[in-house]
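Colleague: Predicted model and sequence below, questions to follow.
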Amino acid sequence: MIVRVLGSAAGGGVPQWNCACVNCVAARGGRAPRRTQSSVALSTDGKRWLLLNCSPDIAHQIEAFAPLQAPRLRGTPIAGMLFTDANVDHLGGLSVLRQHGTHHFLLRSSALVRAIALAQPSFAPFGRPPHRWLECPLDATSEPHDPDDLVGNRLIVRTIPVVGTTPGYNGRRSARGAVVAYEIFERGTDRRLLFAPVFAAVDDVLRAAIERAELAFLDGSFYSDDELITLGLAAKSTRLLGHSAVGGPDGTLERLRGVRARTIFTHLNNSNPMLDPSSVEYASVRERGVEIAYDGMEIAL
């Protein structure tokens, strides 16, 4: 399985259009890499691809990665998409892909995410033919829609509900299925990828999934719970925004003790000090053997 990081940043990217924090200024000045909004692409053959979330930056991400570009006059190698939640940062790319012509998209998410997304006028067309938006059963594997479906045929996908909330535009409600992770492996192998770019806590269910994985992409949005408050960027804590802080006594790093999987933090907010390789926070992550995702990162699993 080929795993390609299309984007590694949280909403707004790095630099964010309306931000002049240290990390955004460094990225604008060429002293740090730019990052587009979080998404990953998977393929078993390098020809047909499954997207894990579809960010508003999808057009730029396609142009930066030749295997996702049109293979003929009109067409796409994108064979399907999985969504972890209904946040606009994770499915906003659908509105960019409206010039689909005769191509249909096969989309999947939890039932709750599907309902929230299709209630929005900009996403509603993707719930009607020629597209199909299927519901992923929680705590179960998804069945293939047809013989050409990557999911259920070549790729086995299990949907794992994680601690989280609905998006801000939906009241930020705690609800089962509001946020999910995906455990994915290629049929005939047991090398598991865990994609969990958003969660509010590492509970026992998520911890067990991380332990089963060979490769795990985890929520690295914020290093500390008061990160935005300390920087004067917002009045809300990391936890209130639906994320688990990386550092601290109750942070994700502590919950990862003893985990053998190759672990990579993604979905990095522009405020996160981990973006600076000279920072104490970056060092604390790398000392634990955990990596930090970057746009264009590619892994063979």
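Modeller: Cool, the structure landed. Nothing here was measured: the structure is a model prediction, and the numbers come from that model.
Colleague: from here on, contacts and neighbour counts on C-alpha atoms
Modeller: OK.
Colleague: which SS class is Thr263?
Modeller: Following DSSP: H, G, I helix; E, B strand; the rest coil, Thr263 is assigned to strand.
Colleague: who touches the nearest residue to it once chain neighbours are set aside in this structure?
Modeller: Nearest residue to Thr263 in three dimensions, chain neighbours excluded: Ala216, at 4.8 Å (C-alpha to C-alpha, 6 or more residues apart in numbering). Under the criterion of C-alpha atoms under 8 Å, 6 or more residues apart in numbering, the contact list for Ala216 reads Leu193, Leu194, Phe195, Ala196, Ile210, Ala261, Arg262, Thr263, Ile264.
Colleague: what would those residues look like in JSON lines with neighbour count?
Modeller: Formatted as JSON lines, those follow (neighbours: other C-alpha atoms under 10 Å):
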{"residue": "Leu193", "neighbour count": "25"}
{"residue": "Leu194", "neighbour count": "26"}
{"residue": "Phe195", "neighbour count": "26"}
{"residue": "Ala196", "neighbour count": "27"}
{"residue": "Ile210", "neighbour count": "27"}
{"residue": "Ala261", "neighbour count": "19"}
{"residue": "Arg262", "neighbour count": "15"}
{"residue": "Thr263", "neighbour count": "22"}
{"residue": "Ile264", "neighbour count": "20"}
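Colleague: would JSON lines of these with distance to Asp85 be doable?
Modeller: Putting the contacts of Ala216 into JSON lines (distance: C-alpha to C-alpha, whole Å) gives the following:
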{"residue": "Leu193", "distance to Asp85": "18"}
{"residue": "Leu194", "distance to Asp85": "15"}
{"residue": "Phe195", "distance to Asp85": "12"}
{"residue": "Ala196", "distance to Asp85": "10"}
{"residue": "Ile210", "distance to Asp85": "19"}
{"residue": "Ala261", "distance to Asp85": "24"}
{"residue": "Arg262", "distance to Asp85": "24"}
{"residue": "Thr263", "distance to Asp85": "21"}
{"residue": "Ile264", "distance to Asp85": "20"}
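Colleague: Walking through the chain, point out its helices one by one.
Modeller: Along the chain, counting by DSSP state H, helices occupy 22-28, 58-63, 88-91, 111-118, 204-212, 227-230, 252-255, 280-287.
Colleague: which residues in the stretch 1-150 of the chain form strands?
Modeller: For the stretch 1-150 of the chain, the strands defined by DSSP state E, counting those that start in this stretch cover 2-7, 39-43, 49-52, 78-82, 106-109, 132-135, 140-141.
Colleague: can I get these in a markdown table with distance to Ala32 and mean neighbour count?
Modeller: As requested, the strands of the stretch 1-150 of the chain are arranged in a markdown table below (distance: least, C-alpha to C-alpha, whole Å; neighbours: other C-alpha atoms under 10 Å):
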| stretch | distance to Ala32 | mean neighbour count |
| --- | --- | --- |
| strand 2-7 | 15 | 23 |
| strand 39-43 | 20 | 24 |
| strand 49-52 | 25 | 23 |
| strand 78-82 | 30 | 22 |
| strand 106-109 | 34 | 24 |
| strand 132-135 | 38 | 18 |
| strand 140-141 | 40 | 14 |
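Colleague: Structure two is appended below for comparative analysis:
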Amino acid sequence: MEIEVIGSAQDAGIPWPGCSCRQCQKGISRKAPAILVHDKNRRILVDCPPDIIKSINLWEINAIILTHAHIGHYGGLFFLGREAYNTHRLPVYCSEKMKKWMVKGNKAYNHLVRRKNIIPIPFIPGELFNIANLKFNPIRVNHRDEDADTIGISINNGKNKFFYMPDLDFWTNRTINEVRDSDIAMIDGTFYSGKAHLSHPPILESMELFKNSNTEIYFTHLNHSNRVADPGSREYREVKRKGFYVAEDGMVLNF
């Protein structure tokens, strides 16, 4: 099994659209968040951001898994319609609430379902499902759930366990244990340091929480203001110094 990082920025990527901040003007480039799971001849895309067609050929995807209903995680589904790829019965795994939102709450995505470009396959958080030789376990995550619920996804190939959780509002015993029980985890690193109004746990908090963990931890979903997005920054070096890692576009992790 291989995990390929397609994008490591928050939903709109870096540079942030219309932003003139120092970091966005510096030439840093990171795509919106997604990973591609390779297992033998199967390719499974986890999340489908709007810029996905700049990164991969969607004809080569065997299935898609969606973590939640925020545009940076599902917006690329539009390109599966007849105006672009016009796929046929591509499996899209998602929660029951996400399926209901696509079928009944959003006419544009209903077209994809009605025309059979995609086939939504609902899962239940906490219950395993299989794609090819891999076992997937959707884990309920606390996040802003305006239209559907949010999940992290645990992937097990029978030898190793990988946990992907790009969005999180706060840590719970369940999500903490899921990270600690994994060989590799790629988790929410939206902000480096936090303030009370921010809904994502800052990297500093997460590093303190997992400082004694044996899990290899990567931070992803980096906001354009997050200095960790810049490999030349002091904050980036500090993450590495403390034994953690930063997800990079194009990075491949082998299991």
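Modeller: Structure's in. What do you need? Predicted, not measured: the structure shown is a model, and the values here were computed from it.
Colleague: The residue nearest to Thr263 of the first structure -> the second structure?
Modeller: In the second structure, Ala216 of the first structure lines up with Ala185, judged by TM-score structural alignment.
Colleague: cool, and Arg48 of the first structure?
Modeller: Per TM-score structural alignment, Arg48 of the first structure is aligned with Arg42.
Colleague: Please tell me I have it right and its match contacts Ile64.
Modeller: No - Arg42 of the second structure lies out of contact with Ile64 (C-alpha atoms under 8 Å); the separation is 11.3 Å.
Colleague: returning to what we had before: select, out of the strands of the stretch 1-150 of the first structure, the one closest to Arg286 of the first structure.
Modeller: Closest to Arg286 of the first structure of the strands of the stretch 1-150 of the first structure is strand 2-7 (C-alpha to C-alpha; 19.0 Å).
Colleague: mean deviation (superposed) between that closest one and the second structure, please.
Modeller: In the superposition with the second structure, the average deviation recorded for strand 2-7 of the first structure is 0.8 Å (mean C-alpha distance after the TM-score superposition for the first structure).
Colleague: Could you tell me where that strand falls in the second structure?
Modeller: Aligned by TM-score structural alignment, strand 2-7 of the first structure falls on residues 2-7 of the second structure.
Colleague: Please list the outside residues in contact with that stretch.
Modeller: With C-alpha under 8 Å, 6+ apart, stretch 2-7 of the second structure has contacts from 13, 30-39, 55, 247-255.
Colleague: mind listing what's buried in stretch 119-127 of the first structure?
Modeller: Judged by neighbour count using 16 or more other C-alpha atoms under 10 Å, the buried positions of stretch 119-127 of the first structure are Phe123, Pro125, Phe126, Gly127.
Colleague: what does stretch 287-294 of the first structure give?
Modeller: In stretch 287-294 of the first structure, counting by 16+ other C-alpha under 10 Å, buried: Val290, Glu291, Ile292, Ala293, Tyr294.
Colleague: cool, stretch 43-63 of the first structure as well?
Modeller: So stretch 43-63 of the first structure, judged by 16+ other C-alpha under 10 Å, has buried residues 43-44, 48-58, 61.
Colleague: next one: stretch 205-223 of the second structure
Modeller: Result for stretch 205-223 of the second structure [16+ other C-alpha under 10 Å]: buried residues Ser206, Met207, Phe210, Thr215, Glu216, Ile217, Tyr218, Phe219, Thr220, His221, Leu222, Asn223.
Colleague: Residues touching that stretch, excluding its own?
Modeller: 8-11, 13-14, 32-33, 166-167, 179-191, 193, 203, 228-229, 242, 244-247.
Colleague: ok, now with 7 Å
Modeller: 8-10, 33, 166, 180, 182-191, 229, 244-247 (C-alpha atoms under 7 Å, 6 or more residues apart in numbering).
Colleague: and if you look at stretch 107-116 of the first structure?
Modeller: Counting by C-alpha under 7 Å, 6+ apart, 80-86, 132-137, 177-178 sit against stretch 107-116 of the first structure.
Colleague: Return the set of buried residues in that stretch.
Modeller: Leu107, Arg108, Ser109, Ser110, Ala111, Leu112, Val113, Arg114, Ile116.
Colleague: Tell me which residue of the second structure lines up with the first one.
Modeller: Counting by TM-score structural alignment, Leu107 of the first structure lines up with Val92 in the second structure.
Colleague: Against Asp169 of the second structure, how distant is its match?
Modeller: 25 Å (C-alpha to C-alpha, to the nearest Å).
Colleague: Also Gly189 of the second structure?
Modeller: Counting by C-alpha to C-alpha - Gly189 of the second structure and Asp169 of the second structure are separated by 11 Å.
Colleague: Between those two, tell me which one has more neighbours.
Modeller: Neighbours were counted for Gly189 of the second structure and for Asp169 using other C-alpha atoms under 10 Å; Gly189 has more, 31 against 15.
Colleague: What is the most widely separated pair among the buried residues of stretch 287-294 of the first structure?
Modeller: Top of the distance list for those (C-alpha to C-alpha): Val290 and Tyr294, 13.2 Å.
Colleague: still on that earlier bit, for the buried residues of stretch 119-127 of the first structure, which one is nearest Cys21 of the first structure?
Modeller: Distances from Cys21 of the first structure to these, taken by C-alpha to C-alpha, are shortest for Phe123, at 32.2 Å.
Colleague: Might one say that the closest one is in contact with Arg98?
Modeller: No - using C-alpha atoms under 7 Å as the test, Phe123 of the first structure is too far from Arg98 to be in contact (9.9 Å).
Colleague: counterpart of Gly162 of the second structure in the first structure?
Modeller: One thing to correct before we go on: residue 162 of the second structure is Phe, not Gly. Match for Phe162 of the second structure (TM-score structural alignment): Leu193.
Colleague: do Asp145 of the second structure as well
Modeller: Checking TM-score structural alignment: Asp145 of the second structure goes with Thr166.
Colleague: how near is its match to His103 of the first structure?
Modeller: With C-alpha to C-alpha as the criterion, Thr166 of the first structure and His103 of the first structure are 30 Å apart.
Colleague: Looking at these two, which has the bigger crowd around it?
Modeller: Of the pair Thr166 of the first structure and His103, Thr166 is the one with more neighbours under other C-alpha under 10 Å, namely 22 against 14.
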